[in-house]
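Colleague: Quick one: sequence and predicted model below, then my questions.
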Amino acid sequence: MSTETPLQLAIFDCDGTLVDSQHSIIKAMDLTCETYGLDKLTRDSIRRVVGLPLEIAMTNLFEGRTQPICNEMAECYRTHFRSMRLNDEVEEPLFPGTVEALNALEADGWLLGVATGKAMRGLIPTLETHNLEKRFVTLQTACRAMGKPHPEMVEKALDETGVNAQNAIVIGDTTYDIHMASNANVKSIGVAWGYHEPDELMDAGAVCVVHEYSELNQAIKKAMEN
């Protein structure tokens, strides 16, 4: 009988989990509202939809507008965000302890992946800014799979890496991440420094919520033992 340790995969959300992109997201949304002659949205309302596919986020934010208009506004947002990036105006700092947590997981033999509501053309520059692009063996984005909370991004990550669902875990800051994991029959851990509240993450089905990255490695070990 083989005693080889099975492959294990830790799938990270990006915005609100790896990087704090809220200020740039809010700025791009403010510019979108300005383009359409609308009042600015509240910061909390924008934070609530981070992680959803952009067209769905727009539908949630601008209730009563038709889907074609929301799709148009989503493209307007993308245009503003691309312009901000070209002008070096995008702020997406890593949360404290991110690199150390990734190092610890890799040292324990974990494969690393990302599942994000970003498009690939947005994710790659974010990772490159922090020299993380080679750390992740699978990158899943909403432009290549169904968006959260649909399980397709997790399922594709498992297929790409050959990891079984019981040997994977999702780490995220929103209920969309937690529901995505649950829908794929994968465990999840919430992080308290993102855009949804810890009690919401627990209610959604997270095994636990960590309050700083230094807690993550031990939390994952405990989660996988149960």
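Modeller: Looks like it arrived, so ask away. Numbers count the residues shown, from 1 in each chain.
Colleague: Every contact and neighbour count from this point should use C-alpha atoms.
Modeller: Noted.
Colleague: all strands for the protein, in order.
Modeller: Taking DSSP state E as the criterion, the chain carries its strands at 8-12, 110-116, 138-141, 168-172, 187-191, 208-210.
Colleague: try it against this one:
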Amino acid sequence: MRNGIRHIVWDWNGTLLDDNHANLAAANHVCEMFGVPPMTLEDWRKIFRRPLVPFYEELLGRPLSDEEWQRLDAAYNSYYQRLLPSCRLADGAVDTLHQWRRAGGTQSLLSMAAHDHLVPVITEFGLVSHFTRVDGRQRTTDADSKAEHLAAHLDAQGIDPATVVLIGDIDDDAHAARMVGAKAVLVATGLMSRERLEATGHPVADSLTEAVQLVHG
């Protein structure tokens, strides 16, 4: 990465939080509801994408009505929340956050998880003090992408996107960074396979430590 990066926007699920098992279990709960065979984590990492509605329609093999989508979304989130207490921070997460601060950088957190669910979890893990701002999803957009949320997140802080790198675990993170004029580093420890991440053309790391090393570049 080029010099000039002063701010990291961290993704949460699959990046700072190791919650793959909870996401997979919630997805398989949905599959059971709709009579579809369960997936392995490898299966999920090969096919998961945004927007979510067409992804689930492909997974379930048919269109979803608005009512069915609402039921699916509620069931997934409810099942995930039951498993959330079993989730832990990703390896090296706390040390990585400390090191970036000691190096003089700033950092914030932006997630597509619901804001009202996100903030208590960040607080429980004792991470709030690391971030200049924490934003979860507070509205739904037709595009179902992080791009619009990232633009608002940076604008609220008065941060120049040219000084920002977004560290996340799916190709939508790369898309969001590109759309606002920021950089991206992707970690291959979350919900998308390394091959799919590499196809974005952005640097891919195998750990949070390596991701920040790529930022320092």
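Modeller: Structure's in. What do you need? Please read these numbers as outputs of a predicted model, since none were measured by experiment.
Colleague: TM between them?
Modeller: Superposed pair, TM-score by TM-score structural alignment, normalised by the length of the second structure: 0.82. Supporting alignment: 212 aligned residues with a C-alpha RMSD of 2.7 Å.
Colleague: circling back to that earlier point, for the strands of the first structure, could you give me a markdown table that also reports mean neighbour count and distance to residue 152 of the first structure?
Modeller: Converted to a markdown table, the strands of the first structure look like this (neighbours: other C-alpha atoms under 10 Å; distance: least, C-alpha to C-alpha, whole Å):
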| stretch | mean neighbour count | distance to residue 152 of the first structure |
| --- | --- | --- |
| strand 8-12 | 25 | 13 |
| strand 110-116 | 23 | 10 |
| strand 138-141 | 23 | 9 |
| strand 168-172 | 27 | 13 |
| strand 187-191 | 28 | 15 |
| strand 208-210 | 21 | 23 |
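Colleague: Redo those as JSON lines? Include distance to residue 49 of the first structure.
Modeller: Shown next, in JSON lines, are these (distance: least, C-alpha to C-alpha, whole Å):
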{"stretch": "strand 8-12", "distance to residue 49 of the first structure": "17"}
{"stretch": "strand 110-116", "distance to residue 49 of the first structure": "13"}
{"stretch": "strand 138-141", "distance to residue 49 of the first structure": "16"}
{"stretch": "strand 168-172", "distance to residue 49 of the first structure": "14"}
{"stretch": "strand 187-191", "distance to residue 49 of the first structure": "16"}
{"stretch": "strand 208-210", "distance to residue 49 of the first structure": "20"}
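Colleague: Tell me which of these approaches residue 58 of the first structure most closely.
Modeller: strand 110-116 (16.7 Å; C-alpha to C-alpha).
Colleague: Residue 167 of the second structure pairs with which position in the first structure?
Modeller: With the correspondence set by TM-score structural alignment, residue 167 of the second structure lines up against residue 171 in the first structure.
Colleague: contacting residues for that match?
Modeller: Neighbouring residues of residue 171 of the first structure by C-alpha atoms under 8 Å, 6 or more residues apart in numbering: 10-13, 17, 177, 188-191.
Colleague: before we move on, what about residue 58 of the first structure?
Modeller: With contacts taken as C-alpha under 8 Å, 6+ apart, residue 58 of the first structure has the following neighbours: 70-71, 73-74.
Colleague: how about a cut-off of 7 Å?
Modeller: For residue 58 of the first structure, the contacting residues are 70, 74, by C-alpha atoms under 7 Å, 6 or more residues apart in numbering.
Colleague: Ok, residue 12 of the second structure next?
Modeller: Listed by C-alpha under 7 Å, 6+ apart, the contact partners of residue 12 of the second structure are residue 111.
Colleague: Correct me if wrong: residue 190 of the second structure contacts residue 21.
Modeller: No - under the criterion of C-alpha atoms under 7 Å, residue 190 of the second structure is not in contact with residue 21, lying 10.1 Å apart.
Colleague: longest helix of the first structure?
Modeller: helix 67-86 (DSSP state H).
Colleague: How many residues are close by the residue lying closest to residue 149 of the first structure once chain neighbours are set aside?
Modeller: For residue 149 of the first structure, ignoring the flanking residues on the chain, the nearest one in space by C-alpha to C-alpha, 6 or more residues apart in numbering is residue 180 at 4.1 Å. Residues lying near residue 180 of the first structure (other C-alpha atoms under 10 Å) number 24.
Colleague: quick one: contacts for the most far-flung residue of the second structure relative to its centre?
Modeller: When distances to the mean C-alpha position of the second structure are computed (C-alpha atoms, centre = their mean), the maximum falls on residue 35, with 27.7 Å. By C-alpha under 7 Å, 6+ apart, no residues touch residue 35 of the second structure.
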